[in-house]
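Novice: One predicted model, sequence on top.
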Amino acid sequence: MSKKSENPQILSSVSNALRILKSFSTFEPTLKVKDLSESLGLGKSTVSRLLATLAHEGFVIKENKTGKYKLGLSVLTLGGIVTNHLEIHKEAAPLLYKLVNDTGETAHLSILDGLDTIYIHKEECSHPVRILTHLGRKNPSYCTSSGKVLLAFNENNLVEEVIKKGLHAYTSKSITDPDELRKELKTIRDRGYAISTEELTEGTRSVSAPIHDYTGKVVCAINVVGPIQRMQDYKVPEIAKKVMNAGKEASQRMGYNK
């Protein structure tokens, strides 16, 4: 359904163009005019005009063979500007490289985006596996180690909003019981790190720790993720120690002094 705002400062055409851009995802990297028209509640002619404008500015590209649209390089350019000017990105990015060398697994920085987590930096290991992680990817916060860390230390108690939205089961190991999630978050606060084992993607495990800013607020999570075959149970405590150390060093670089 088309969104309408009572705020006279909001231009509906701009809002709808941005809604089109946000419709693309890892699972739907290409979309037809019909797809966007139906999902956004907009007329096909309106969608076509907006796509033509976005294509002219380089934000989408039309595939001649299929007639479908995909995101253009202008989106990537803007994304690079954002990440390069995030203080946490500048301070913690070098630590990701070290963490990859120390653990042999892929490392990420994640922040909260509404009720979800989003990756803002990724350092790939030398023997990556097919795990769906990429910059800008959103994941449900209650199913990932980074998301659970950010929820556990969130000052606004977002967990209740997450619970209200619904705890969907992505795998048989996803947390779907509100009380179980609350208990898990308390455990994370007590021990200082989170573990996610096949809660979002089968066959994978991740370990995450918080990063504090100079005020003591947790603003980011740092994690490593890999296949269970490599991140076996007996390795988790040592991996967690390395991830926590990386989080502490990143926090110090952000001016945090406990």
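Specialist: The structure has been received and is ready for your questions. Worth saying up front: this structure is predicted, and the values here are computed from it rather than measured.

Novice: For the rest of this, base every contact and every neighbour count on C-alpha atoms.
Specialist: Will do.

Novice: Leu181: how many residues sit nearby?
Specialist: For Leu181, the tally of surrounding residues (other CA atoms under 10 Å) stands at 20.

Novice: residue contacts, the nearest residue to it once chain neighbours are set aside?
Specialist: Leaving out its chain neighbours, the residue that sits closest to Leu181 by CA to CA, 6 or more residues apart in numbering is Ile175, at 6.4 Å. Contacts for Ile175 (CA atoms under 8 Å, 6 or more residues apart in numbering) come out as Tyr142, Cys143, Leu167, Ala169, Leu181, Glu199.

Novice: okay if I get those residues as CSV plus distance to Val33 and secondary structure?
Specialist: Putting the contacts of Ile175 into CSV (distance: CA to CA, whole Å; DSSP: H, G, I helix; E, B strand; the rest coil) gives the following:
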residue, distance to Val33, secondary structure
Tyr142, 33, helix
Cys143, 32, helix
Leu167, 32, coil
Ala169, 31, coil
Leu181, 40, helix
Glu199, 34, coil
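
Novice: Return the member of the residues you listed nearest to Asp190.
Specialist: Sorting the contacts of Ile175 by how near they are to Asp190, with CA to CA, puts Leu181 at the top with 14.3 Å.

Novice: how much space between that closest one and Thr171?
Specialist: 15 Å (CA to CA, to the nearest Å).

Novice: How about Asn84?
Specialist: On the measure of CA to CA, Asn84 and Thr171 end up 35 Å apart.

Novice: do Thr133 as well
Specialist: Separation of Thr133 from Thr171 (CA to CA): 17 Å.

Novice: more crowded one of the two?
Specialist: When Thr133 and Thr171 are compared for neighbours, Thr133 comes out ahead with 16 against 13, by other CA under 10 Å.

Novice: what about that one, which SS state?
Specialist: Here Thr133 is recorded as coil under DSSP: H, G, I helix; E, B strand; the rest coil.

Novice: ok, second structure coming up, stack it against the first:
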Amino acid sequence: MKEQDSPAKGKPDYIVPGLLRGLSILGLFGYRRPTMRLADIARELNLPRATAFRLVYTLEQEGYLLRIKESGAYSLGPLVLTLGFDYLHSQELVQIAGPLLDGLRDRTGASTHLAVLDRFDVLYIYRAASHERLSSNRHVGSRLPAHVNSIGRAILLAFSDEELNDMYSGVDLRVEGHDEPRDLEVLKRYVAEERERGYVAGSFVPGIAHVAAPVRDASGRAVAGVNVSDYESLPCMQDMHGVLKDEVLATSAEISSRLGHSGHTLRATPPESKRS
């Protein structure tokens, strides 16, 4: 491609304001704010209400936003999810981990999951649902704060205290429905204990048990995490720190090996910017 035909990153002349505003609207939605009203969108982006309406209406008509009739608020539409899932499912990580997580599910009888770190959240990109009548309801596309999630904490095992300081300093760690960790020092203490053990196990949600471990790539970075997560009444959950832990660690090690990991010490890559 000739130089004059290539996009010039950062040059204002090449930026389409309408497209940028539309993308900014989609970026407002997330785990902590799944719905928004038109007035809130206009205020957040400092847009005239009429401009916000036209942008939101266009996104709604194209399937990127969905209007909730009862409240008049908006949520992300099915097209956003479809595009995201198609991308995720085409990636090497899911292709490698999927069959292994299916096998882990079949051996344990519990649901298994794969998730990646996305700034301060974990994003679930694969789920092998339990064949049992009772099953975890964590679906692909779900997002949860990493520090109160088993897979998130498994990924954080690769962070040093200094990296945890850089990532979470000044960030409010309080999450509704979770008593701990509520501050950085408590989080570092939890991570230190779990790092020593090499895996994460316990109950982050009442009635649900988890065992999680990190997944590492060829460079040794923690690029994802896997877990077994399901009702604590399932038989496999009665030996979380024994057989089940061994199964999860073996599966994470096999995925890591297929990604080129040789067994050297892993490190994670902290997010580039703090959550506001």
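Specialist: Cool, the structure landed. Just so we're clear, the structure is a prediction, and the values are computed from it rather than from any experiment.

Novice: one step back: find the helix or strand that the residue nearest to Leu181 of structure 1 is a member of.
Specialist: Taking DSSP states H and E as the definition, one finds Ile175 of structure 1 inside no helix or strand.

Novice: go on, Val219 of structure 1?
Specialist: Assigned by DSSP H and E, Val219 of structure 1 falls in strand 218-227.

Novice: That strand maps to which residues in structure 2?
Specialist: Using TM-score structural alignment, strand 218-227 of structure 1 lines up with residues 222-231 of structure 2.

Novice: Show me how far that stretch is from its chain's centre.
Specialist: 11 Å (CA atoms, centre = their mean, to the nearest Å).

Novice: Check the mean deviation of it from structure 1.
Specialist: Mean deviation of stretch 222-231 of structure 2 relative to structure 1 after superposition (mean CA distance after the TM-score superposition for structure 1): 1.1 Å.

Novice: Run the contacts of Ile175 of structure 1 past structure 2 and keep the common ones.
Specialist: Checking the contacts of Ile175 of structure 1 against structure 2 (both residues aligned by TM-score structural alignment, their matches' CA atoms under 8 Å), the contacts still present are Tyr142, Cys143, Leu167, Leu181.

Novice: Out of these, grab the one that's most surrounded.
Specialist: The residue in these with the most neighbours, by other CA under 10 Å, is Tyr142 (30 neighbours).

Novice: wait, isn't that one in contact with Lys148?
Specialist: Yes - in this structure, Tyr142 of structure 1 is within contact of Lys148 by CA atoms under 8 Å, at 5.4 Å.

Novice: And the helices in structure 2?
Specialist: 17-27, 38-44, 49-61, 78-89, 92-108, 150-156, 161-168, 184-197, 245-258 (DSSP state H).

Novice: Quick check: which of those helices has the most neighbours on average?
Specialist: The highest mean neighbour count among those, using mean count of other CA atoms under 10 Å, belongs to helix 150-156: a mean of 30.

Novice: Which neighbouring elements make contact with that one?
Specialist: Counting contacts by 3 or more CA pairs under 8 Å, 6 or more residues apart in numbering; DSSP states H and E, helix 150-156 of structure 2 packs against strand 112-118, strand 121-128, helix 184-197, strand 200-205, strand 208-216, strand 222-231.

Novice: Let's see that with 10 Å instead.
Specialist: Packing partners of helix 150-156 of structure 2 (3 or more CA pairs under 10 Å, 6 or more residues apart in numbering; DSSP states H and E): strand 112-118, strand 121-128, strand 143-145, helix 184-197, strand 200-205, strand 208-216, strand 222-231.

Novice: The longest one vs structure 1, average offset?
Specialist: Same thing as helix 184-197 of structure 2. Mean deviation for helix 184-197 of structure 2: 2.3 Å (mean CA distance after the TM-score superposition for structure 1).

Novice: same thing with the second one?
Specialist: Taken over the aligned residues, the distance from strand 121-128 of structure 2 to structure 1 averages 1.3 Å (mean CA distance after the TM-score superposition for structure 1).

Novice: List the buried residues of that strand.
Specialist: Asp121, Val122, Leu123, Tyr124, Ile125, Tyr126, Arg127, Ala128 (16 or more other CA atoms under 10 Å).

Novice: Distance-wise, check the last one relative to Asp106 of structure 2.
Specialist: By that I understand Ala128 of structure 2. Distance, Ala128 of structure 2 to Asp106 of structure 2, by CA to CA: 9 Å.

Novice: Overlap in contacts, the two.
Specialist: Common contacts of Ala128 of structure 2 and Asp106 (CA atoms under 10 Å, 6 or more residues apart in numbering): Leu100, Thr112.

Novice: I would like the residues contacting stretch 57-71 of structure 2, please.
Specialist: 22-23, 25-26, 35-38, 51-54, 56, 72-83.

Novice: Show the contacting residues for the closest residue to His147 of structure 2 other than its chain neighbours.
Specialist: Distances taken as CA to CA, 6+ apart place Arg153 nearest to His147 of structure 2, at 5.6 Å, with adjacent residues excluded. Contacts of Arg153 of structure 2 were listed using CA under 10 Å, 6+ apart, and they are 117, 122, 145-147, 159, 187, 190-191, 194-195, 199-201, 212-214, 225.

Novice: circling back to that earlier point, now the common contact residues for Tyr142 and Lys148 of structure 1.
Specialist: Taking CA under 10 Å, 6+ apart as the contact criterion, the residues that touch both Tyr142 of structure 1 and Lys148 are Thr117, Val159, Leu181, Glu184, Leu185, Ser196.

Novice: Residue in structure 2 paired with the fourth one?
Specialist: Alignment note (TM-score structural alignment): Glu184 of structure 1 maps to Tyr190 of structure 2.

Novice: sorry, back to before: in structure 1, what sits opposite the residue nearest to His147 of structure 2 in the alignment?
Specialist: Alignment note (TM-score structural alignment): Arg153 of structure 2 maps to Lys148 of structure 1.

Novice: Any figure for the gap between its match and Ser23 of structure 1?
Specialist: On the measure of CA to CA, Lys148 of structure 1 and Ser23 of structure 1 end up 25 Å apart.

Novice: Also Glu87 of structure 1?
Specialist: 28 Å.

Novice: Val129 of structure 1 too?
Specialist: Going from Val129 of structure 1 to Ser23 of structure 1 by CA to CA gives 27 Å.
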